[in-house]
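Asker: only geometry, no sequence info:
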């Protein structure tokens, strides 16, 4: 424990942060144009916001939040399917923040108020235990998240799950989402901070092809303030020297190959197909699908659900959630932000989840923190 606290103190050292700030400003002065950096992780957004990292950056360096919140990117049509099953008498298990995100009509929490049996759990193991304890009921695990949580579900499936438990899979593959944004010039992103927990699973290897096509700097990053500041410095150094590359700041967890055992487990259970990111677009090879061998526990097959996850769906009228998710705007630029849409009464998914940009900004009482808002 003392070793952990010592390490934590190092990664939150204000003197080290000040030294990195000076280095960032020095190198930014050598770069004439503005630099736009995108991260794709709600945990990174929390760190950046909580520790006021944007306020430490020079005016020509901006960090945007990208599509890294699992709840925010889950298609509304998938939520609709889970709601329908809950109202049809199926016991639906899912995470707390996912239960509050609304589909096109309502959330699972609202379905529970109407009589549906919706249970908040901490992980897939809870769903397995509940199904075993109550064999006379049909259970569903609403499997949402990224490649960070998919291995645990795959592992449970391979071990064997109760016959009365099925899975509505809505996982997304981070490398494919970030990679597509890397290859696109629409958003004007110059470099990327990659989610440390995701890259711990996938490794850096899946990003190599996207990097070759884009030649945009990418740094795998941990979740402490020193991690983030160091990764920004590493990115600026690449840009200033004209040597874009894939780098690893999070060496205490991330490797080139990643967690090979977790990858093997996922590959035995899931195939990758095109996946819809709510309010944004369909990304090639970004969606997880249960292999045909597991059709007996696939809720889409078991209950005749149409896969509508590649179709467009909308957030609440007037909201600009999709633009927030893709980093096109900051939360205060949405007309509903902190007016009709607040943490205690969220309208859009980015205000529901603790990894959602709107929730993070609202809880930190932030209004104008980015250069785009300051102008």
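Answerer: Arrived safely. As the structure is a prediction and not an experimental result, all values here were calculated from the model. Numbers count the residues shown, from 1 in each chain.

Asker: C-alpha only now, for contacts and for neighbours.
Answerer: Noted.

Asker: flag every buried residue along stretch 237-254.
Answerer: By 16 or more other CA atoms under 10 Å, the buried positions in stretch 237-254 come out as 237-240, 244-250, 253-254.

Asker: putting a second one here so we can go through both:
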């Protein structure tokens, strides 16, 4: 049965590749907006299967990668405080700040814990009332509802020793920033299916209309991506620019309305600084004043100072789709997953980590 399934998948892939080759008549550049999609594209060699007229650009879809250095510096400062138990997802522990990473703080004796969810951190706070438990809440609309639930439960249960260091970002403003560039290089987008599972597809309609760009909500398997690329190319060749949904098995126009209501209750939209894109208006989430008691920056009197990225790191250009990882002189030498210079080499969703793991340097790495 497994052989039959693999044969059917292979036949379906060949069908999509043939359809893509038939439809393309000129060069097009399509950007995927999810680090999981980037890894699937690189791992399965999808770009090598496409005609040379089609270029895939890797966008700012890795939540670890777009978290700015100054948030990491705040995390390092909090994790180093003797009264704090600092909790985070594991892939954030090796992201470099201005002076080290969370693993470094842990090695020096800081109480740094890897958790699977913000609710795990909330449970730690309940179990250790004498400790201040801080959770690093980063990511897109995908992870934000779970973090909102942790703050919601903490307020209901009156957990006084729990707080969030929030650096949530929103996808549509980042796409608008990329499309507004004077030297725009993106002709179409593959939107992240898991974000749209929460938020729906409605909020992408304005982007498609105002910028004249097709947006295809796409899943994460190779067949999802090939079908999404084909759907996007058909629009481009036909001169259309609308939102279409390849990922209908999981995504509806309105998304998950219960999750959206919870987001609105706990968070408000604010300007947010992104690694690689700078500060974008209305591009982030912060705790509402009614949840200020759970804001770690207020609880510990922290301010966000400017923090410079390493001079040789081009992760910002990689996140904008302007460079490929192999364009960086440090790639694979001074910058590796074991010794990362930038965030895009750390995360399991980072483009640099994907290239290092799955793809040798080749002629198609030249932009």
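Answerer: Okay, I see it. None of the values given here were measured: they were computed from a predicted structure.

Asker: could I get the buried residues of stretch 237-254 of structure 1 as CSV with secondary structure?
Answerer: As requested, the buried residues of stretch 237-254 of structure 1 are exported to CSV (DSSP: H, G, I helix; E, B strand; the rest coil):
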residue, secondary structure
237, helix
238, helix
239, helix
240, helix
244, coil
245, coil
246, strand
247, strand
248, strand
249, coil
250, coil
253, coil
254, coil
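
Asker: what is the nearest of the residues you listed to residue 29 of structure 1?
Answerer: Closest to residue 29 of structure 1 out of these is residue 240 (9.6 Å), distances taken as CA to CA.

Asker: so what corresponds to that closest one in structure 2?
Answerer: In structure 2, the residue matched to residue 240 of structure 1 (TM-score structural alignment) is residue 237.

Asker: between which two of the buried residues of stretch 237-254 of structure 1 is the distance greatest?
Answerer: The most widely separated members of the buried residues of stretch 237-254 of structure 1, counting by CA to CA, are 240 and 253 (27.3 Å).

Asker: and the nearest residue to residue 324 of structure 2 once chain neighbours are set aside, what is it in contact with?
Answerer: The shortest distance from residue 324 of structure 2 to any non-neighbouring residue, by CA to CA, 6 or more residues apart in numbering, is to residue 318 (5.6 Å). The neighbourhood of residue 318 of structure 2, defined by CA atoms under 8 Å, 6 or more residues apart in numbering, consists of 58, 59, 324, 325, 351.

Asker: helix or strand: which one has residue 318 of structure 2?
Answerer: Assigned by DSSP states H and E, residue 318 of structure 2 belongs to helix 315-319.

Asker: burial of the aligned residue in structure 1 for residue 76 of structure 2, as a residue count?
Answerer: Using TM-score structural alignment as the criterion, residue 76 of structure 2 maps onto residue 83 of structure 1. Counted with other CA atoms under 10 Å, residues neighbouring residue 83 of structure 1 total 27.

Asker: now swap in residue 60 of structure 1 and tell me
Answerer: 15.

Asker: so what corresponds to it in structure 2?
Answerer: Under TM-score structural alignment, residue 60 of structure 1 pairs with residue 53 in structure 2.

Asker: contacting residues for its match?
Answerer: By CA under 8 Å, 6+ apart, the neighbours of residue 53 of structure 2 are 24, 25, 26, 27, 28.

Asker: can we see that at 6 Å?
Answerer: The neighbours of residue 53 of structure 2, taking CA atoms under 6 Å, 6 or more residues apart in numbering as the test, are residue 27.
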